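**Student:** compute the structure for the input listed below.
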Amino acid sequence: MTGTTAGLTVHAPDGVPEVAAGDDLAALLVPLLDLADGDLLVVTSKVVSKAEGRVVTGDREAWIDAETVRPVAVRGATRIVRNRLGLTMAAAGVDASNVAAGSVVLLPLDPDASARRLRAGVAARAAVNVGVIVTDTAGRPWREGQTDIAIGAAGVTVLESFAGRVDAHGNPLAVTAPAVADQVAGAAELAQGKLAARPCAVVRGRPDLVLPPGEDGPGAAALIRADGGDMFGLGAREAVVAAVAGRPEDRLPFGAPASAGDLATALARTGTPATVVGDDEVRCAAGTRVAVAIVAFAHGWEIHEGAADLSIRPVTP
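**Tutor:** Purely as a prediction, here's the structure:
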């Protein structure tokens, strides 16, 4: 199946055999592909995991627990978690589809390393310089449905910087770093399909994204925000519960301490007038301690006792 748009072509070949632990992916894929310098080879994480022996038996829920660093949100049977790779995904990326009953597929131990090995294997067998992207499927906040994203990459520019550039009207570009590796992953998925047994695709037309031989780049890990750096580190319900509980170990998903002005504004919205004393202190009436403690926790601050009022100060990282 091939799709073409604005000079970009995507080809996903049929005939890829079932992959088993220990298989050499480069040896399996190169004979099926017409590769050229500057191509992007996109492979699903599932075939990478199968080749690396990441198919395991046992209870899926137990494996989700094992792959989870912390929960983000739970709605019924659906668990959104931050997994050991730093990815925020449903079920930690543990997949029970297209595998024998009683088995599940775990994500590769190090998808960027997997991409580097495949890139080197392709170069050795086909004498071409390609970029490699390892993909998996993920949902998106605010949007229905799922799409493929890059979870591993080698020899690829994963973020295309537009910092300092302007549009045709002289306006600064608001989006300074398009996630081009994710865009390539989504384009490849259109040709691969979900049920067509096409676990790889070649995307041609963006040789500018492929790094020179010997340069693998930062990998797809560069696309992951640090825990606490995202505005949505917890689900809405989970954030309320965490703020009320006020456990120190639950501070990280709320991010860095907010400014004194932002905290004072938030307190005012709860009916608690507050005064900004300085960059590192906000004061309010002592009679509102419980509400203040909850709001302060969610903003990275904490209460310090005062004589007739509450002194609130940012938590030291």
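
**Student:** make it CA atoms for all contacts and neighbour counts henceforth
**Tutor:** Will do.

**Student:** quick one, strands of the stretch 151-300 of the chain?
**Tutor:** Taking DSSP state E, counting those that start in this stretch as the criterion, the stretch 151-300 of the chain contains strands spanning 200-204, 274-278, 281-285.

**Student:** make JSON lines out of those and add distance to Arg313 and mean neighbour count.
**Tutor:** Listed next are these as JSON lines, based on distance: least, Cα to Cα, whole Å; neighbours: other Cα atoms under 10 Å:
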{"stretch": "strand 200-204", "distance to Arg313": "52", "mean neighbour count": "26"}
{"stretch": "strand 274-278", "distance to Arg313": "10", "mean neighbour count": "17"}
{"stretch": "strand 281-285", "distance to Arg313": "5", "mean neighbour count": "21"}
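
**Student:** make CSV from those strands and add distance to Ala36 to it.
**Tutor:** Below are these laid out as CSV (distance: least, Cα to Cα, whole Å):
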stretch, distance to Ala36
strand 200-204, 9
strand 274-278, 60
strand 281-285, 60
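
**Student:** out of these, which comes closest to Phe232?
**Tutor:** When the strands of the stretch 151-300 of the chain are compared by Cα to Cα, strand 281-285 sits nearest Phe232, at 25.0 Å.

**Student:** need the contact list for Leu87.
**Tutor:** Ile224 (Cα atoms under 8 Å, 6 or more residues apart in numbering).

**Student:** got it, and the one 4 residues further on?
**Tutor:** The neighbours of Ala91, taking Cα under 8 Å, 6+ apart as the test, are Ile64, Thr78, Arg79, Ile80, Val81.

**Student:** for comparison, sequence B:
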Amino acid sequence: MRLEILPVTGIGEVVPGDDLAALIGDAAPWLRDGDVLVVTSKIVSKAEGRLVDLPADEADRDRVRDQLLAAETAEVVARRGATRIVRTRHGFVMAAAGIDNSNVAPARLVLLPVDPDRSARQLRAGLRARLGLDLAVVVSDTMGRPWRNGLTDVALGAAGIDPVRDYRGQTDRYGNELRLTQMAVVDEIAAAGDLVKGKAEQVPVAVVRGYPWRAEPLAGPAGPDGPGVRPLIREPGQDLFTLGTAEARRAGLLTAATLPPGGPVAAPAGPAGAPAAGVDDRCPVDGETVARAVRLVSEVVAPGTRFELTDAGGQPADAAYSALLRCRPPGDAPPDLVRFGADLHRLRAALAADGVASADLGAVAGPDGTVVLLGLVATP
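**Tutor:** I've put the predicted structure just below:
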């Protein structure tokens, strides 16, 4: 494979209502069938009128910026000082939701296109109608990356090209089956195009020539334009880096503060709320995990509060829980019991942090005083 990366110059300033297909076609009459067009999202946004004028007063400007950021944000992922990393309503994780004031008139902001995939499809159709060429289109923008300095362009929208090259199920030269390898082709093409576009040269469009994007015809409900960039957007539940440090700590504290009586994993229930009998899929609790949680809270619980791990065998809860924790208060006086309730919650939060769900099974009288039983089961 031999690739060429070519800048498209002479497009000039783009204003709302401009026909991008006409501007690009006039600036690049040398386009060929099979080229991949990489178009910075900035000119797409300008043509679509995604511009906001800022007021003159600085305080009012800040207020408008905050309102725009809130409107474009689905979730705040991380923050530090004035910087916000957010998940946009498109699903992209970006600084300031991609709102930008570079390469635009002073006192103006540019928002991301409402639907970059749709923008890519419309531009592809416009170029086909105008030039009679079958092109692929990638709408790109700049993003930072966790763990690395520097920026790179990635694809926000795509049309006519499969966003992923999937190697799963194939074997390498040593006979090893590839199980995870999925190459984000449109991101690679976006980054390649940026090598000739640049940020200060005002070259908003590049052409990547020679990539065989039509080797396998696109199929499926998306039609010949393909699925766009949607397959590249990882769902938050599958992301190992969903939140920043402060946000993850806050989420953990809120989880601890709202720990339900039955634990983060509901215990199987039988008649009248009693634990069900014959549960075969309970997860065993590791004794060292429980001991670690007990040690963790031992320095902050009331003097005299004691915890003892026992097997669940012979107890009414033995079908639902794999272990019981006998919790003894420091005394019977009301202040002791109030403090004991807080100590129990500390321990349950520490257990939950290590994947052990707990449920308060109530107080039982014993030969050496009253104890509270916690039923334990490991989170699946």
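
**Student:** quantify their similarity with the TM-score.
**Tutor:** Here the TM-score for the pair of chains, by TM-score structural alignment, normalised by the length of the first structure, is 0.83; 301 aligned residues with a Cα RMSD of 3.4 Å.

**Student:** before we move on, the earlier item: the contacts of Ala91 of the first structure: which two are farthest apart?
**Tutor:** Across those (Cα to Cα), the longest gap, 11.3 Å, separates Ile64 and Thr78.

**Student:** and those two? which has more neighbours close in?
**Tutor:** Shown here are Ile64 of the first structure and Thr78; by other Cα atoms under 10 Å, Ile64 has more neighbours (20 against 10).

**Student:** which secondary structure element is home to the more buried one?
**Tutor:** Assessed by DSSP states H and E, Ile64 of the first structure sits inside helix 60-67.

**Student:** can you pull the buried residues of that helix?
**Tutor:** Residues of helix 60-67 of the first structure classed as buried by neighbour count (16 or more other Cα atoms under 10 Å): Arg60, Trp63, Ile64, Asp65, Glu67.

**Student:** quick one: map Gly193 of the second structure onto the first structure.
**Tutor:** Using TM-score structural alignment, the equivalent of Gly193 of the second structure in the first structure is Ala188.

**Student:** repeat that for Thr83 of the second structure.
**Tutor:** Checking TM-score structural alignment: Thr83 of the second structure goes with Thr78.

**Student:** against Ala90 of the first structure, how distant is that match?
**Tutor:** 7 Å (Cα to Cα, to the nearest Å).

**Student:** with Pro108 of the first structure instead?
**Tutor:** Distance from Pro108 of the first structure to Ala90 of the first structure, by Cα to Cα: 16 Å.

**Student:** ok, now Ile64 of the first structure?
**Tutor:** 9 Å.

**Student:** so stretch 35-50 of the first structure aligns onto which residues of the second structure?
**Tutor:** Against the second structure, stretch 35-50 of the first structure falls on residues 31-46 (TM-score structural alignment).

**Student:** the matching stretch: which residues count as buried?
**Tutor:** Those would be 31, 34-46, for stretch 31-46 of the second structure by 16+ other Cα under 10 Å.

**Student:** over to stretch 141-154 of the first structure?
**Tutor:** Thr147, Asp148, Ile149, Ala150, Ile151, Gly152, Ala153, Ala154.

**Student:** tell me which of those is nearest to Gly86 of the first structure?
**Tutor:** Using Cα to Cα, those come closest to Gly86 of the first structure at Ile151, 10.1 Å.

**Student:** which residue packs closest to the alignment partner in the second structure of Asp24 of the first structure, ignoring adjacent ones?
**Tutor:** When the second structure is aligned by TM-score structural alignment, Asp24 of the first structure is paired with Asp19. Using Cα to Cα, 6 or more residues apart in numbering and skipping residues adjacent in sequence, the residue nearest Asp19 of the second structure is Ala47, 7.2 Å away.

**Student:** gap between that neighbour and Gly341 of the second structure?
**Tutor:** As judged by Cα to Cα, Ala47 of the second structure and Gly341 of the second structure stand 62 Å apart.

**Student:** sorry, back to before: so can I have a markdown table of the contacts of Ala91 of the first structure showing distance to Asp227 of the first structure and secondary structure?
**Tutor:** Output for those, formatted as a markdown table (distance: Cα to Cα, whole Å; DSSP: H, G, I helix; E, B strand; the rest coil):
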| residue | distance to Asp227 of the first structure | secondary structure |
| --- | --- | --- |
| Ile64 | 19 | helix |
| Thr78 | 21 | strand |
| Arg79 | 18 | strand |
| Ile80 | 14 | strand |
| Val81 | 12 | strand |
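
**Student:** preserved in the second structure, out of these?
**Tutor:** Mapped onto the second structure and checked by both residues aligned by TM-score structural alignment, their matches' Cα atoms under 8 Å, the contacts of Ala91 of the first structure keep the contacts Ile64, Thr78, Arg79, Ile80, Val81.

**Student:** report all helices and strands that the longest helix that the second structure contains contacts.
**Tutor:** If you go by DSSP state H, the second structure has its longest helix at helix 334-353. If contacts are counted by 3 or more Cα pairs under 8 Å, 6 or more residues apart in numbering; DSSP states H and E, helix 334-353 of the second structure sits against helix 287-297, strand 356-366.

**Student:** how about the ones you listed in a markdown table, adding distance to Phe241 of the second structure?
**Tutor:** Below are those laid out as a markdown table (distance: least, Cα to Cα, whole Å):
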| stretch | distance to Phe241 of the second structure |
| --- | --- |
| helix 287-297 | 24 |
| strand 356-366 | 22 |
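
**Student:** show me where the stretch 151-300 of the second structure has its helices.
**Tutor:** 185-197, 245-257, 287-297 (DSSP state H, counting those that start in this stretch).

**Student:** between those helices, which one is nearest to Pro334 of the second structure?
**Tutor:** helix 287-297 (21.4 Å).

**Student:** for the closest one, name the packing helices and strands.
**Tutor:** Here helix 287-297 of the second structure touches strand 306-311, helix 334-353, going by 3+ Cα pairs under 8 Å, 6+ apart.

**Student:** now the last one against helix 287-297, angle please.
**Tutor:** With axes from the mean of the first three to the mean of the last three Cα atoms, to 10 degrees as the basis, helix 334-353 of the second structure and helix 287-297 are set at 130 degrees to each other.

**Student:** next one: helix 334-353 of the second structure to chain centre, how far?
**Tutor:** 33 Å (Cα atoms, centre = their mean, to the nearest Å).

**Student:** ok, the first one next?
**Tutor:** Mean C-alpha position of strand 306-311 of the second structure versus that of the full chain (Cα atoms, centre = their mean) differs by 39 Å.

**Student:** brilliant, that's me finished.
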